[in-house]
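Colleague: Dropping the sequence and predicted coords here.
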Amino acid sequence: MPRRAFRRDARGVSTIEFAILSPVLFLIICGGLEIGHTMYVQSVLTGQMQKAGRDLALEGSANVDARIALQAGVTNAVKTLVAKPTITFVTKAYHDYRNVGRPEEYVDTNGNGICDNNEPYVDANNSGSWDKDASNKGPEGAKDVVLFEATVKYDRMIVGPLFPFGKEVQLTSSTLLRNQPSTEQAAAPQRNCP
């Protein structure tokens, strides 16, 4: 075959193009499936946590048996979608909604960003000292705001084995509820930082 004819011969070009593009196409499809699966697991986890929040509001978050049953419900829902997940639950009680996930309020009179120099603060958890986490250290009480949080970790299905980085997925969902007002909630005392 002459050289000119060989240059114009297009047979087999589509096979070479497919060989070049197929790995990219494979990664796009697998990545899309992985993202879709992760979004679905997050959606189920969020739905179960919302259900747990509603149920705990009715049962009372201090009811240990109800809390264990709700944790089992969340765990079972996730285990139907993911192989060998690690699920951890955190429950924290706060005096009110504005304290959730925040340090105790204080007046920073010297502007150094630290509660010191006899600056006044609201001891929301009644621990006797200023805390970076305003959650109660003891048992939760009436009208306390309870944070119920679940963290799920699991290995990726498809893309994880192909790449050494990003092998694990971590999803978190939380819900807040307020305990029933069975008794009056004590006011948070005002104290001074050392």
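Modeller: Looks like it came in fine.

Colleague: only C-alpha atoms for contact and neighbour calcs from this point on.
Modeller: Noted.

Colleague: Check the gap between Gln71 and Glu34 for me.
Modeller: For Gln71, the distance to Glu34 equals 26 Å [Cα to Cα, to the nearest Å].

Colleague: then this one, side by side with the first:
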Amino acid sequence: MPERPFTLAVIVASTREGRFAPVVASWFTAHAGRRDDIVVDVLDLAEIGPYELRYGSEEMASYAKRVGAADAFVVVTPEYNHSFPAPLKHAVDLLHQEWQAKPVGFVSYGGISGGLRAVEQLRLVFAELHAVTVRETVSFPMAGSLFDDDGKLREPLDADRAATVLLDQLAWWAQALREAREARPYGS
């Protein structure tokens, strides 16, 4: 009997004007969207505007509901000055229990490090929130040169394989942790 699909929230972390994030996020969500075991919900922080969210507002309630409804997360993040974007930190810090006992994966991009320094810092943040980060990542060093003008990877084979491994790990953790949360709410 096949398991019911899990909801994967893909968080697009960059909010800068002229950002490259939509190219990477579109590639990843297309890859995830080909799977029968995943329902993708894109949370683009440029549209959500985390600094404008106020407790008690409809926008904040909607954001919290979408994060709470997700069974797993993938953060698509650039690396800015050896770290991740400030709006992402704010968006994460606005909530707490919505992140708990759920897996988080990362797709990063940037210069020579491919955003991996940002990912290592994000692992610490999500550990504090009692989320489980998966080991495998998808990383794009010198990302601008890897995609063509239409947003397609010039040589997709390695990245496609990495995305498949990441999604397989997330699927395992998402199903296992969802079953655990349903059997016994986290923290009790």
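Modeller: Cool, the structure landed. It should be emphasised that the depicted structure is a prediction, and the values quoted were computed from it without experimental measurement.

Colleague: Superposed, how do the two chains score by TM?
Modeller: Between these two chains, after superposing, the TM-score reads 0.24 (TM-score structural alignment, normalised by the length of structure 2); 79 aligned residues with a Cα RMSD of 5.5 Å.

Colleague: Number of residues surrounding Ile35 of structure 1?
Modeller: If you count neighbours by other Cα atoms under 10 Å, Ile35 of structure 1 ends up with 14.

Colleague: what does the one 5 residues further on give?
Modeller: Residues lying near Tyr40 of structure 1 (other Cα under 10 Å) number 13.

Colleague: So which other helices or strands are in contact with the host helix or strand of Val138 of structure 2?
Modeller: Element membership for Val138 of structure 2, per DSSP states H and E: strand 132-141. In terms of contacts (3 or more Cα pairs under 8 Å, 6 or more residues apart in numbering; DSSP states H and E), strand 132-141 of structure 2 is packed against strand 103-110, helix 116-128, helix 157-183.

Colleague: for those, which one sits closest to Ala32 of structure 2?
Modeller: The closest of these to Ala32 of structure 2 is helix 157-183. By Cα to Cα, the value is 7.3 Å.

Colleague: For that closest one, list every residue counted as buried.
Modeller: Buried residues in helix 157-183 of structure 2, counted by 16 or more other Cα atoms under 10 Å: 159-160, 162-164, 166-167, 169-171, 173-175, 177-178.

Colleague: now, among the residues you listed, which is nearest to Phe106 of structure 2?
Modeller: Closest to Phe106 of structure 2, out of all of the buried residues of helix 157-183 of structure 2 and judged by Cα to Cα, is Leu166, at 8.3 Å.

Colleague: Excluding chain neighbours, what is closest to the closest one?
Modeller: Glu136 (5.5 Å; Cα to Cα, 6 or more residues apart in numbering).

Colleague: Give the full set of residues in contact with that neighbour.
Modeller: Contacts of Glu136 of structure 2 were listed using Cα atoms under 8 Å, 6 or more residues apart in numbering, and they are 105, 162, 165-166, 169.

Colleague: Report the separation between it and Ala159 of structure 2.
Modeller: 12 Å.

Colleague: about what we covered before: please work out the angle formed by the directions of the strand holding Val138 of structure 2 and helix 157-183.
Modeller: Calculated by axes from the mean of the first three to the mean of the last three Cα atoms, to 10 degrees, strand 132-141 of structure 2 forms an angle of 160 degrees with helix 157-183.

Colleague: What residues of strand 132-141 of structure 2 count as buried?
Modeller: For strand 132-141 of structure 2, by 16+ other Cα under 10 Å, it's 132-134, 136-141.

Colleague: same check, this time on stretch 66-81 of structure 1
Modeller: 66-67, 70-71, 73-75, 77-78.

Colleague: among those, which two are most distant?
Modeller: Distances among the buried residues of stretch 66-81 of structure 1 were taken as Cα to Cα; the most separated pair is Ala66 and Val78, at 18.6 Å.

Colleague: Count residues in the vicinity of Ala19 of structure 1, would you?
Modeller: Ala19 of structure 1 - counted by other Cα under 10 Å - has 11 other residues nearby.

Colleague: isn't there a helix covering it?
Modeller: Yes - assessed with DSSP: H, G, I helix; E, B strand; the rest coil, Ala19 of structure 1 lies in a helix.

Colleague: For it, give its distance to Arg8 of structure 1.
Modeller: From Ala19 of structure 1 over to Arg8 of structure 1 (counting by Cα to Cα), the distance is 21 Å.

Colleague: same question, Gln71 of structure 1
Modeller: Distance from Gln71 of structure 1 to Arg8 of structure 1, by Cα to Cα: 68 Å.

Colleague: Skipping adjacent residues, who's closest to Val122 of structure 1 in space?
Modeller: When the adjacent residues along the chain are set aside, Val122 of structure 1 lies closest to Gln190, with 4.7 Å between them (Cα to Cα, 6+ apart).

Colleague: that older thread, now render the buried residues of stretch 66-81 of structure 1 as a markdown table, adding distance to Thr175 of structure 1 and secondary structure.
Modeller: Below are those laid out as a markdown table (distance: Cα to Cα, whole Å; DSSP: H, G, I helix; E, B strand; the rest coil):
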| residue | distance to Thr175 of structure 1 | secondary structure |
| --- | --- | --- |
| Ala66 | 16 | helix |
| Arg67 | 13 | helix |
| Leu70 | 13 | helix |
| Gln71 | 13 | helix |
| Gly73 | 15 | helix |
| Val74 | 13 | helix |
| Thr75 | 16 | helix |
| Ala77 | 17 | helix |
| Val78 | 17 | helix |
